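J.: after the sequence you'll find the predicted model.
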Amino acid sequence: MGRGDLTNAEWVRLEPHLPSCGLRGGRWSDHRQVVNGILFRVRTGIPWRDLPERYGSWKTVYERHRLWSADGTWDRILRAIQVDTDLAGRFDWSMVGVDSTTCRAHQHAAGARKTTPRSPEGRTTPRNHRPDEGLGRSRGGLTCKIHLAGEGGCRPLALLVTPGQSGDAPPFTEVLDRIRVARPGGGHPRTRPDHVSGDKAYSSRRNRSHLRRRQIRHTIPEPKDQRANRKRRGSKGGRPTGFDRDLCKRRNEVERTINRLKHHRAVATRNDKRAYVLHGAITTAAIRLWLRE
C-alpha cells in the first residue's frame, strides 16, 4: 500500500458501493488499484500521464474517473457513504454551514468550448467560456468557484461549481437543495438540517424567505447597508433578523471543511477543462474525507 492509498478499513466501507460491471456487461479491472490511482492524482494534482506505474495504465484510470464523473457514480457513492454514516449515528445535523472558495484555473484548463455572442449591431464580442463549464474571469484571471455545504463534523454534504466571477448569494438555495441523505428504512430522504449558518454574503431577502418556508433556523449576519435600509423603510422594512453570536462561531466548521478539501491539489487548483470532471475530482476528495472519519 502506497502513501495516501486506501486502508483496508476504508476499502471495506467503499467496495460495496462501487459498480460491479462495465457499460457492456463486462467486468471492470481491479477497482482498488484504479481508485487508488484516482485518489493519488486528486491528492497530488499531477498530469494523468504521470501516474506511477503501480496504478496501471494512466488511460484506464483517467477514463474510469471521467466516466464515473459523467454518469453520476461518484455522487451516488458519496450519498451512499453519507447514509452509512447517518445510520451509524455519526452525522451532525445540528449545524450545516454554507460557504464558497475560489480556485485558480491552470492554463491547461482554459481550453473548454467557448461562445462568441453578437451584439444587436452585429459586432462580435470577446469569446466567453460557456457558463456550464464553471470557468470565468475575476481579478485573479481565469477562476472557478466551489460552493459548499458542510455538516458539523467538517465533512462536505453538497457542492456546486460556478464561474469565478459569480456571487455567493444566488447559488445558496441550490446548494441546500442538493442535500439529500436517504433513510435506510424508506421514506423521503432527509434534506433539511436543524440549523444553517453563513457569512454576510448570504444575507438577502430571497435566501431568508427560502429558509423560513422550509422552517430552517439560520444564523446569517446582516450587513450594515441592509440594516440601515431596513430601518429607513420603517414598518415596511420588516422585522430585525435574529442573530446568535455563539452559534455564529460555528461558522469555522465549514471553513475548516474547505481547507481539508483544498489539501487535495487537484481541488486547490483547477487542472481539468470540463466542469463535470472537476466536479468528480472534488466529489472524490469529499468521499475520502467521509471515509477517514
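T.: Here it is on my side, so go on.

J.: rest of the way, CA atoms for contacts and neighbours
T.: Fine.

J.: please, where are all the strands along the stretch 151-293 of the chain?
T.: Taking DSSP state E, counting those that start in this stretch as the test, the strands found in the stretch 151-293 of the chain are 155-163, 195-197, 217-219, 269-270.

J.: one more structure, for comparison:
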Amino acid sequence: MRRRCKGGTPRQGRGRSRGGFSTKIHLPTNGEGLPVAVEIAPGPTSDYTGAVPLLDADGPEPRGVIADRGYDADHLRETMHARSITPVTPSRRNRRVQIVIDGHIYALRNRIERYINNETCVRLA
C-alpha cells in the first residue's frame, strides 16, 4: 500500500510537521518591545526566509537586529552590514568561525517572547 505525501496549506501560513500544523511568527519590534510589522510563515520553512521582507517593511530603518540562531546566515549578515544594521545573532554550531556577540544586548530578545506570550494570554481570556 502506498502512503500519501504530507500536504500543507502554505497560503494560509500553516505547515505540517510530525506534531501537526504549525506556524512561525516573525515579529520585529521597536526599542520598547512593541511590534512594527509581522510575517507569518509555515512552520517547516527556514527562519531566515522571512527576515529580508521584514527588513524591507515600512517604518523606521533598524539600527540593530537581535535574533536567535535560526537567523544566522551569511547572506543575511551581508544584507544587514550593507544597510548599516548591526546583527546581534549567535552563530550556528556548525559555523567554522564563531562570531562573538554581546550577551547583554542579546538578553533583550526576551521582550519579543514576553510580548507574544502576553498577547496569547489576552486573546485566550
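T.: Nice, I can see it. Everything numeric in this text was worked out from a predicted model, so none of it was measured.

J.: hang on, the earlier thing: most tightly packed of the strands of the stretch 151-293 of the first structure?
T.: Ranked by mean neighbour count, these are led by strand 155-163 with a mean of 24 (mean count of other Cα atoms under 10 Å).

J.: quick one: average offset of that one versus the second structure, please.
T.: Strand 155-163 of the first structure differs from its equivalent in the second structure by a mean of 1.0 Å after superposition (mean Cα distance after the TM-score superposition for the first structure).

J.: find the centremost residue of the second structure, please.
T.: Centroid-nearest residue in the second structure: residue 26, 4.3 Å away (criterion: Cα atoms, centre = their mean).

J.: pretty sure it is in contact with residue 36, am I right?
T.: No: contact between residue 26 of the second structure and residue 36 fails when scored by Cα atoms under 8 Å: they sit 10.7 Å apart.

J.: which strands or helices does the lengthiest strand in the second structure pack on?
T.: What stands out as the longest strand in the second structure, according to DSSP state E, is strand 20-26. Applying 3 or more Cα pairs under 8 Å, 6 or more residues apart in numbering; DSSP states H and E, one finds that strand 20-26 of the second structure contacts strand 15-17, strand 39-42.

J.: for those strands, give me TSV that also has distance to residue 114 of the second structure.
T.: Below are those laid out as TSV (distance: least, Cα to Cα, whole Å):
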stretch	distance to residue 114 of the second structure
strand 15-17	24
strand 39-42	18
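
J.: residue 75 of the second structure: which of those strands is closest?
T.: With Cα to Cα, the closest approach to residue 75 of the second structure among these belongs to strand 39-42: 19.4 Å.

J.: next up, the contacts around the counterpart of residue 27 of the second structure in the first structure.
T.: If you follow residue 27 of the second structure across to the first structure using TM-score structural alignment, you land on residue 148. Residues in contact with residue 148 of the first structure (Cα atoms under 8 Å, 6 or more residues apart in numbering) are 98-100, 156-160, 175, 254, 258.

J.: name the nearest residue to residue 148 of the first structure, sequence neighbours excluded.
T.: Nearest non-adjacent residue to residue 148 of the first structure, counting by Cα to Cα, 6 or more residues apart in numbering: residue 159, 4.5 Å away.

J.: now do the same contact list for the one you found.
T.: Counted by Cα under 8 Å, 6+ apart, residue 159 of the first structure has contacts 146-149, 175, 178.

J.: tell me which stretches of the second structure form helices.
T.: 51-55, 74-82, 103-106, 110-124 (DSSP state H).

J.: can I get these in CSV including distance to residue 91 of the second structure and mean neighbour count?
T.: Output for the helices of the second structure, formatted as CSV (distance: least, Cα to Cα, whole Å; neighbours: other Cα atoms under 10 Å):
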stretch, distance to residue 91 of the second structure, mean neighbour count
helix 51-55, 16, 15
helix 74-82, 10, 14
helix 103-106, 12, 11
helix 110-124, 18, 12
